[in-house]
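> here is a sequence with its predicted model. Questions after.
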Amino acid sequence: MEYKTQARQHPTLSPEMQATTTDANMPRDPHTPHVAPRLTDHDDPAIHAMEAVYGPLTTLMDHEVTTWTPPPGSGGHLGRYLWTDAFGVLNFITLAEELDSSKYLAFAMALVTSVHDTLGRTRDQSRRLDHATDKEPLKGGLRIGKAHETGDDGDGQYHHYLTMWMFALNRLSVATGDPRYNDLALQLAQAIHPRFFVHGVEATRMVYKISVDMETVLNPREGSLDAILGLGVFRLLQATAVTQGRQSGLLKQEIAEYEEILRRDGRVRPSSDLLDLGMGLWATSLFPGEEWAQAYREASLALAEKHLDPQSPLLQRDPSHRLAFREFGACLGILCDDVENAKLTDDVRSVLSFWEHHVAQGKGESVQPISKVMYAACRHPGAFKVSYLLGKKLPEGL
């Protein structure tokens, strides 16, 4: 396969994106420095994993790139699944930077449009979700994309999926220099936030899952990372908005409520679940210099050393009883931390090498799209790091 290096271009925005602003032709920054391609392996396993989900990418001609739409391969309802596609967008941003090829930004933008057009609508696709309009397409939130409409594992909305999607929109906004993607993330944040909060007489708490129409609580427990991810991502959206000329304090009230949850809980502790462990470790990068985040990071790394040891009970299980994407979550958190720990680094390599065989051979659980995109992220975690987008103006204080 041959990679094509192109001058950076900004593909035509969809009508959905144009609806978020009165100026659909906002100027781009012409001074973005050229960064030489850093990824040169034409047989890179991460790219193969992405192509297994999103179809041929590296061989597409220019005219095919401009008309590309993502195939229904993300493993969810009508082919879209919010968590998988959030990773897909972030991976495309990384590939755009690593290959210095704007076509991967075109793929990311097309994937965003597809997700909003599918998961931002009812399951029969007859209308937008309740509260959403053509002008404000994310006011109704976004469906998870579960295969079944109802039941214990039925469709609805997850807070942590939504915040990960907001992060992907924010990174795309920075990568393209287009504030409208961050505007959409802000729109989504303001729409879903109050639906996940229950204000009691004695305390405020969060819920884990709500219905597609955002009217009913489907799972009342609190997610172990929801407040941390919410606080970190909402701060990022607000800070980015200021650098893009928007007013300050757009999420002031929402941020205060996340802070209240964390104060109530006192000392937050990392989870032994590998996915939560890794994503929590990743989230600490959103809180540089904060004492509680440093303590959380150190505790997370200690747990990771225990659970990712090749002789640990978790990794000694038969592959049929292991979940690749959960282990990839732990690996991603460590890789984004840039930890200087040779043993832990070797353990991460060992986990990735173990699953690489299964991913390449299409064996077992690892063939799931969610596992493939998370594997690709582990191989090239770039855009998951807030400081990654070189030459782009980062929000002050981050």
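Received the coordinates, thanks. Numbering: from 1, shown residues only.

> every contact and neighbour count from this point should use C-alpha atoms.
Will do.

> show me where the stretch 51-200 of the chain has its strands.
157-158, 197-199 (DSSP state E, counting those that start in this stretch).

> what about Ser248, how many residues nearby?
Using other CA atoms under 10 Å, Ser248 is surrounded by 13 other residues.

> three-state assignment of it?
coil (DSSP: H, G, I helix; E, B strand; the rest coil).

> now do the helices in the stretch 101-250 of the chain.
Along the stretch 101-250 of the chain, the segments classed as helices by DSSP state H, counting those that start in this stretch run 103-119, 159-176, 179-192, 226-243.

> returning to that earlier point: can you check which of the strands of the stretch 51-200 of the chain gets nearest to Ser272?
strand 157-158 (20.5 Å; CA to CA).

> other SSEs contacting the closest one?
Using 3 or more CA pairs under 8 Å, 6 or more residues apart in numbering; DSSP states H and E, the elements in contact with strand 157-158 are strand 209-210.

> how many neighbours does Gln316 have?
Applying other CA under 10 Å, we find 12 residues neighbouring Gln316.

> quick one: the strands in the stretch 201-350 of the chain?
Secondary structure of the stretch 201-350 of the chain, counting by DSSP E, counting those that start in this stretch: strands at 204-206, 209-210, 217-219.

> most packed of those?
Between the strands of the stretch 201-350 of the chain, strand 209-210 has the highest mean count of neighbours, a mean of 23, where neighbours are mean count of other CA atoms under 10 Å.

> pull the number of nearby residues for the residue lying closest to Thr204 once chain neighbours are set aside.
Excluding the flanking residues, the one nearest Thr204 by CA to CA, 6 or more residues apart in numbering is Val198, at 5.7 Å. Neighbours of Val198 under the rule other CA under 10 Å: 14.

> one step back: which one of the strands of the stretch 51-200 of the chain lies closest to Arg379?
Comparing the strands of the stretch 51-200 of the chain by CA to CA, strand 157-158 comes nearest, at 26.4 Å.

> coming back round to it: would you turn the helices of the stretch 101-250 of the chain into a markdown table with mean neighbour count and distance to Pro310?
As requested, the helices of the stretch 101-250 of the chain are arranged in a markdown table below (neighbours: other CA atoms under 10 Å; distance: least, CA to CA, whole Å):
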| stretch | mean neighbour count | distance to Pro310 |
| --- | --- | --- |
| helix 103-119 | 23 | 36 |
| helix 159-176 | 24 | 29 |
| helix 179-192 | 22 | 39 |
| helix 226-243 | 22 | 29 |
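
> another structure for you, compare them:
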Amino acid sequence: MRRVLVGSKGHLDDVTGFVVYRMLRDTARRFGTHGDDVLASEIDQYARIMGREEISLSGDPLDLGMGLWIAHFDRDAAWSREMSAQALEIARGRFLAAAAKPLTAASHLHRLAFREFGACLGIKCYEEGLEPLMDGVQTVLDIWERKMIEEGAEDDDQDLRPINLAMYAAALIPGGFHKSYVKEGG
């Protein structure tokens, strides 16, 4: 940890760090293992960075899914409203229409299942007010299921098969990725 291994960061690294550190702090509080100051300086640092930099999503399906997933943890925050508005615009305007097209040999080369499953996972976690998008999510899952399961072993993406299947399962049943998965006192 003496030198930077990757000289760039992703679009959502700062907001992801902010949310994850807050989740860790809240977990420590819940179990009474640390005081209120645990991770306070790290959370403040990310908050300052987020205040200086514009949050922007690429048009990538995984980015839109990650944006909605992160935003669902704190819907009322300004950064969350901004990010979810961008992600929903991408989902409604481009992703679902493009992803619902049948897979062809040519389109399959430009589409990655795990990225589209990431978008589906984010939409399912955000869920509130997204009922019209849920049919599109199911269409995307059905299209890829046929490709992965029915054509399975003959798949061109053998290197991606493990991540494709893991992301497919997560998109199908978000469970532990949803903020309400762990209930108070449970």
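Arrived safely, thanks for sending. Source: prediction; values computed, not measured.

> one step back: got CSV for the strands of the stretch 201-350 of structure 1, with distance to Gln238 of structure 1 too?
Listed next are these as CSV, based on distance: least, CA to CA, whole Å:
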stretch, distance to Gln238 of structure 1
strand 204-206, 21
strand 209-210, 24
strand 217-219, 27
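
> now tabulate the helices of the stretch 101-250 of structure 1 in CSV and tack on distance to Asn91 of structure 1.
Listed next are those as CSV, based on distance: least, CA to CA, whole Å:
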stretch, distance to Asn91 of structure 1
helix 103-119, 8
helix 159-176, 10
helix 179-192, 16
helix 226-243, 18
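
> quick one: what's aligned to the residue nearest to Thr204 of structure 1 in structure 2?
Here Val198 of structure 1 stays unmatched in structure 2, going by TM-score structural alignment.

> hang on, isn't Val198 of structure 1 packed against Val217?
No: Val198 of structure 1 is not in contact with Val217 according to CA atoms under 8 Å; the separation is 9.9 Å.

> now the most centrally placed residue in structure 2. Nearest residue, chain neighbours left out?
Note on structure 2: the residue nearest the mean C-alpha position is Met66, at 2.2 Å, using CA atoms, centre = their mean. Counting by CA to CA, 6+ apart, Met66 of structure 2 lies nearest to Gly122, which is 5.9 Å off, once chain neighbours are set aside.

> what of Ala113 of structure 2?
Ala113 of structure 2 sits nearest to Asn164 (CA to CA, 6+ apart), 5.8 Å away.

> how close does the counterpart of Ile70 of structure 2 in structure 1 get to Pro15 of structure 1?
With TM-score structural alignment as the criterion, Ile70 of structure 2 lines up with Ala283 in structure 1. Distance check for Ala283 of structure 1 against Pro15 of structure 1: by CA to CA, to the nearest Å, it reads 33 Å.

> the more surrounded of those two?
Legend: neighbour count by other CA under 10 Å for Ala283 of structure 1 and Pro15, higher for Ala283 (25 against 12).

> isn't the more buried one right next to Ala227, touching?
No: under the criterion of CA under 8 Å, Ala283 of structure 1 is not in contact with Ala227, lying 10.7 Å apart.

> name the residues contacting each of the two.
Shared contacts of Ala283 of structure 1 and Ala227 (CA atoms under 8 Å, 6 or more residues apart in numbering): none.

> those helices in structure 2, which residues are they?
Along structure 2, the stretches classed as helices by DSSP state H are 13-31, 40-52, 61-71, 78-90, 96-99, 105-108, 113-126, 131-145, 161-172.

> between the ones you listed, which one is closest to Tyr181 of structure 2.
Comparing these by CA to CA, helix 113-126 comes nearest, at 10.5 Å.

> could you tell me the angle between that closest one and helix 61-71?
Compare the direction of helix 113-126 of structure 2 with that of helix 61-71 by axes from the mean of the first three to the mean of the last three CA atoms, to 10 degrees and you get 20 degrees.

> helix 113-126 of structure 2 packs against which elements?
Counting contacts by 3+ CA pairs under 8 Å, 6+ apart, helix 113-126 of structure 2 packs against helix 61-71, helix 131-145, helix 161-172.

> so which of these is the most surrounded?
Most buried among those, counting by mean count of other CA under 10 Å: helix 61-71, with a mean of 27.

> so which elements touch that one?
Counting by 3+ CA pairs under 8 Å, 6+ apart, helix 61-71 of structure 2 packs on helix 13-31, helix 78-90, helix 113-126.

> so the last one matches what in structure 1?
Spelled out, that is helix 113-126 of structure 2. So helix 113-126 of structure 2 sits over residues 324-337 in structure 1, by TM-score structural alignment.

> cool, and the longest one?
Mapped onto structure 1 with TM-score structural alignment as the criterion, helix 13-31 of structure 2 occupies residues 226-244.

> and the match of helix 113-126 of structure 2 against structure 2, how far off on average?
For stretch 324-337 of structure 1, the mean deviation from structure 2 after alignment is 0.6 Å (mean CA distance after the TM-score superposition for structure 1).

> out of the helices and strands packed on helix 61-71 of structure 2, which gets nearest to Ala100 of structure 2?
Closest approach to Ala100 of structure 2 among these (CA to CA): helix 113-126, 10.3 Å.

> residues contacting the closest one, please?
The contact list for helix 113-126 of structure 2, computed with CA under 8 Å, 6+ apart, reads 60-69, 71-72, 99, 130, 133-134, 137, 140-141, 144, 163-165, 167-168, 170-172, 174, 177-178.

> now do that helix: distance to the chain's middle.
With CA atoms, centre = their mean, to the nearest Å as the basis, helix 113-126 of structure 2 stands 6 Å off its chain's centre.
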